[in-house]
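Enquirer: below are the sequence and a predicted model; questions follow.
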Amino acid sequence: MATVPFFDGHNDFLLRLLREPERRETLWLEQGLEGHLDLPRMREAGFAGGFFAIYIPSPEEDGAPDYQAMMDAPPYDLPLPPQMTAAETQATALAMAGQLMWMERASAGALKICCTTADLRACIKTGTIAAIMHMEGAEAIGPDLDALYAFHAMGLRSLGPVWSRPTVFGHGVPFRFPGDPDTGSGLTDAGKNLVRVCNELRIMIDLSHLNEKGFDDVASLSDAPLVATHSNAHAVTSSTRNLTDRQLAMIRESGGMVGLNYATVFLRDDGRKSTDCGWDPVMRHLDHLVEKLGEDHVGFGSDFDGAELPDVIGDVTGVQALIDQMRERQYGEELIEKIARNNWVSLLERTWGG
């Protein structure tokens, strides 16, 4: 079968560049075996576009436990890092925005940062990779929101108020298994104002990582479709990071969407990080999302370069194998095209406007 171009809801490639700036040309422009993404593999795989996350890692703590090992031996409940301020994070966020701009220039026309649906459709028509600047955790936006306007001018079109640690805007879910997303209080007054201004600027609000009360606050305030760019189904895997059927119903009713997250800890019914899980958990989540959300509200949201993936996917070049699995399970070609790409394009048209 021909390669199906696909759009992806979340990746952390900018974090790789942040950690190894001296190797950025190699990491971006040369095909490699490390990580999940680089330009040659993306083009080979049919990567039509996606959300590129600005994410600020927490400072490493001396004597901290091995969190990765804990996540492979459930049950677990990892402590959240402390809140970080705009003063601590803004320079890093600016650097990561600059990295995405450098990627556009270095790609010699192979990638373009998209700020409008016209940009997005033009990229898909020409085979140019459509990059959307996203912020995962709004620490770099102070409570006065002045920086939001600056990042919007740089191309920011999608924002999650929190990663998992708290921000001045709200509270994220901890990494806990088993657990549910009802883990604390909702949005702060600053968070509610953030939602209003994002609506004014047509910045998409990402509900991934936000706790249940914060989710409900966004739903009550926002005039845009509800979106979780990289989340799975709590009914299949009882992780705090996954969405309950009630939340999925709210997303569907709003005309929103969910991107299937490939991270094994959110796929496996035992909550483990181990990657030898095969296709079954991936497809059980995808089937459940389609059942609860409908065919027009599900897409891909890989978490490339930010998580451990099933061995059967491996990296970006494994997405076509996922599409083959969809065919084996009697997903028709029209539905495959919707999930792979068209639903994301339609969602962004509803969110950004024409």
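Expert: Noted; the coordinates are in hand. Numbering: from 1, shown residues only.
Enquirer: rest of the way, CA atoms for contacts and neighbours
Expert: Will do.
Enquirer: so who does the spatially closest residue to Val290 that is not a sequence neighbour touch?
Expert: Leaving aside its chain neighbours, Val290 sits nearest to Val298 (6.3 Å; criterion: Cα to Cα, 6 or more residues apart in numbering). Applying Cα atoms under 8 Å, 6 or more residues apart in numbering to Val298 gives the contacts 257-260, 289-290, 338-339, 343.
Enquirer: likewise Met250?
Expert: Residues near Met250 by Cα under 8 Å, 6+ apart: 219, 226.
Enquirer: my read is it is in a helix, agree?
Expert: Yes: the assignment for Met250 by DSSP: H, G, I helix; E, B strand; the rest coil puts it in a helix.
Enquirer: state the distance from it to Val316.
Expert: 30 Å (Cα to Cα, to the nearest Å).
Enquirer: follow-up on the earlier one: so which of the contacts of Val298 wins on neighbours?
Expert: Most neighbours among the contacts of Val298, by other Cα atoms under 10 Å: Val258, with 31 neighbours.
Enquirer: could I get the full set of helices for the stretch 101-250 of the chain?
Expert: With DSSP state H, counting those that start in this stretch, the ranges of helices along the stretch 101-250 of the chain come out as 117-126, 146-154, 189-201, 212-221, 245-253.
Enquirer: and the fourth one, what other elements does it pack with?
Expert: Translated: helix 212-221. When contacts are defined as 3 or more Cα pairs under 8 Å, 6 or more residues apart in numbering; DSSP states H and E, helix 212-221 packs onto helix 189-201.
Enquirer: and the angle from the helix it packs on to helix 146-154?
Expert: Helix 189-201 runs at 30 degrees relative to helix 146-154, counting by axes from the mean of the first three to the mean of the last three Cα atoms, to 10 degrees.
Enquirer: here comes the other one, which I'd like you to weigh against the first:
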Amino acid sequence: MPLHKQAVFDGHNDVLLRLWKHAAQGGDPILEYGEGASEGHIDAPRARRGGLHGGFCAIFVPSGELILATPDANGHYITPMSQPVDRIAALETARELLDIALRLDRAGLWTLCRSTAQIRATMARDGFAAVLHMEGCEAIDADLAVLESFYADGLRSLGPVWSRHNIFGHGVPFAYPMSPDCGPGLTGAGFELIRACNRLGIVVDLAHITEQGFWDVARTSDQPLVVSHSNAHALTPVARNLTDRQLDAVRESQGLVGLNYATTMLRPDGQENAQTPLCDMVRHIHHLVERMGIDCVALGSDFDGATIPAALADAAGQQNLLVALAADGFNADDLSKICRENWLRILGRAWHEDTPSKQ
């Protein structure tokens, strides 16, 4: 087997949103995923070709189409924050997305996993180990009753906010250049949400939250700090990326950062441009490893949620990144950690497992 060839468990994708939009246009989301699609990044055939055998599948409620602001003469931009979403409407959409995930599970096209043992077993048989994640908690009420309901249906990870504000906290805009320290953090309800996640065993994901929110979670949560799909602010100073001080805190908690494939978060100029070389991805991986150590770095593609380098194109091209990392000196053990083992370690801790069970 080539040095780079690895099964990948990925930290973030928006395939459920793409399938939900497909259904809204009269299509069949199960056929779209199972038989393969001409658009988007993930379906069953392309995931198998690229060795993508699992990941966090986001329940995300959109508030219109996100269109990045046009850069000025200096290449700078600040995209206006998305408007808040009505909770009842958000709950309805979230349940529709959940229904698609459950239908894919029943159809045998993926397995909704609630333990690391399930993930390993699914990946071992070349299936797709899906973990339900909620990106932005607009569907959840302040008394958290709905959280318990989603947990019963398999939710095992959530980000309190997306890049918009809600009753739990404040998000960062899509902006370049900008510090993530650009607003308040958690609200009182947000602190209660974090405590509830700790009690239930739900991963708390700090992608999209302000730096103040990051520190609020750091002093409240009993979990390792997890940022599922963000990169290094020192290399690409967009508000969505993490400062070195934040990376140091992730390291100290024995947490994890997943590399985001979005070109706006990889390129030194912060631009949305598919002609972004893989060396920009390798450069960010190197910075994350140098700052935090190999045990704290993973992948968080943002497939179906962002413009990614054309050299990857979609899930079928996932191994191209691993070829580039191997060529740059990462060995097989390094790649296994980046591709899945670091995620499984984090999940074992957050889900109250003593140790991840290897099968």
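Expert: Now that the structure is in, tell me what you want to look at. These numbers were taken from a predicted model, which means no experiment stands behind them.
Enquirer: tm score of chain vs chain?
Expert: Superposed pair, TM-score by TM-score structural alignment, normalised by the length of the first structure: 0.95. Supporting alignment: 347 aligned residues with a Cα RMSD of 1.5 Å.
Enquirer: hmm, back to that, turn the contacts of Val298 of the first structure into CSV, columns for distance to Ala140 of the first structure.
Expert: Formatted as CSV, the contacts of Val298 of the first structure follow (distance: Cα to Cα, whole Å):
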residue, distance to Ala140 of the first structure
Met257, 26
Val258, 25
Gly259, 24
Leu260, 27
Leu289, 32
Val290, 35
Lys338, 34
Ile339, 32
Asn343, 30
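Enquirer: if you drop the residues flanking it in sequence, what lies closest to Met292 of the second structure?
Expert: Leaving aside its sequence neighbours, Met292 of the second structure sits nearest to Arg251 (Cα to Cα, 6+ apart; 4.9 Å).
Enquirer: residues contacting that neighbour?
Expert: By Cα under 8 Å, 6+ apart, the residues touching Arg251 of the second structure are 291-293, 296.
Enquirer: most neighbours out of the residues you listed, which is it?
Expert: Highest neighbour count within the contacts of Arg251 of the second structure, by other Cα under 10 Å: Cys296, with 27 neighbours.
Enquirer: residue with max distance from the center of the second structure?
Expert: What lies farthest from the middle of the second structure is Ala73; by Cα atoms, centre = their mean that is 31.6 Å.
Enquirer: secondary structure class for it?
Expert: Per three-state DSSP, the secondary structure class of Ala73 of the second structure is coil.
Enquirer: if I look at Asn231 of the second structure, how far off is Tyr261 of the second structure?
Expert: Between Asn231 of the second structure and Tyr261 of the second structure the distance is 9 Å, computed by Cα to Cα.
Enquirer: who has more neighbours, the two?
Expert: Between Asn231 of the second structure and Tyr261, Asn231 has the larger neighbour count (other Cα under 10 Å), namely 31 against 25.
Enquirer: correct me, but Glu139 of the first structure touches Thr92?
Expert: No: judged on Cα atoms under 8 Å, Glu139 of the first structure makes no contact with Thr92 at a distance of 10.6 Å.
Enquirer: list the residues that contact both of these two?
Expert: Overlap of the contact sets of Glu139 of the first structure and Thr92 (by Cα under 8 Å, 6+ apart) consists of Ile56.
Enquirer: quick check: the residue mapped onto Ser274 of the first structure from the second structure vs Val238 of the second structure, distance?
Expert: Taking TM-score structural alignment, the alignment pairs Ser274 of the first structure with Asn273 from the second structure. Using Cα to Cα, we find Asn273 of the second structure at a distance of 15 Å from Val238 of the second structure.
Enquirer: and these two? Which one has more around it.
Expert: Higher neighbour count among Asn273 of the second structure and Val238: Val238, with 31 against 14, using other Cα under 10 Å.
Enquirer: that one - nearest residue in space that isn't next to it in sequence?
Expert: Sequence neighbours aside, Tyr176 is the residue nearest to Val238 of the second structure in space, at 4.6 Å (criterion: Cα to Cα, 6+ apart).
Enquirer: burial check on that neighbour, number of neighbours?
Expert: If you count neighbours by other Cα under 10 Å, Tyr176 of the second structure ends up with 23.
Enquirer: so how far is Leu68 of the second structure from it?
Expert: Applying Cα to Cα to Tyr176 of the second structure and Leu68 of the second structure gives a distance of 10 Å.
Enquirer: any shared contact partners between these two?
Expert: With Cα under 8 Å, 6+ apart, Tyr176 of the second structure and Leu68 have common neighbours 77-78.
Enquirer: grab the nearest non-local neighbour of His170 of the second structure.
Expert: Leaving aside its sequence neighbours, His170 of the second structure sits nearest to Gly185 (Cα to Cα, 6+ apart; 5.5 Å).
Enquirer: deepest-packed of the helices of the stretch 101-250 of the first structure, please.
Expert: Burial of the helices of the stretch 101-250 of the first structure is given as mean neighbour count (mean count of other Cα atoms under 10 Å); helix 212-221 ranks first at a mean of 20.
Enquirer: what does that helix rub up against?
Expert: If you take Cα under 8 Å, 6+ apart as the criterion, helix 212-221 of the first structure is touched by 170-171, 181-187, 192, 195-196, 207, 226, 250.
Enquirer: that older thread, the residue nearest to Val238 of the second structure corresponds to which position in the first structure?
Expert: Under the alignment (TM-score structural alignment), Tyr176 of the second structure maps onto Phe177.
Enquirer: where's that match relative to Asp296 of the first structure, distance?
Expert: Note on Phe177 of the first structure: its distance to Asp296 of the first structure, by Cα to Cα, is 30 Å.
Enquirer: the strands in the stretch 151-300 of the first structure, which residues?
Expert: 156-160, 176-177, 204-205, 227-228, 257-260, 298-300 (DSSP state E, counting those that start in this stretch).
Enquirer: apologies, that question was intended for the stretch 1-150 of the first structure.
Expert: Using DSSP E, counting those that start in this stretch, strands in the stretch 1-150 of the first structure cover 6-11, 47-54, 76-77, 111-113, 129-136.
Enquirer: which strands or helices does the first one pack on?
Expert: By that I understand strand 6-11 of the first structure. Here strand 6-11 of the first structure touches strand 47-54, strand 298-300, going by 3+ Cα pairs under 8 Å, 6+ apart.
Enquirer: nearest to Leu15 of the first structure among those would be which one?
Expert: strand 47-54 (7.5 Å; Cα to Cα).
Enquirer: find me the equivalent region of that closest one in the second structure.
Expert: Aligned using TM-score structural alignment, strand 47-54 of the first structure spans residues 52-59 in the second structure.
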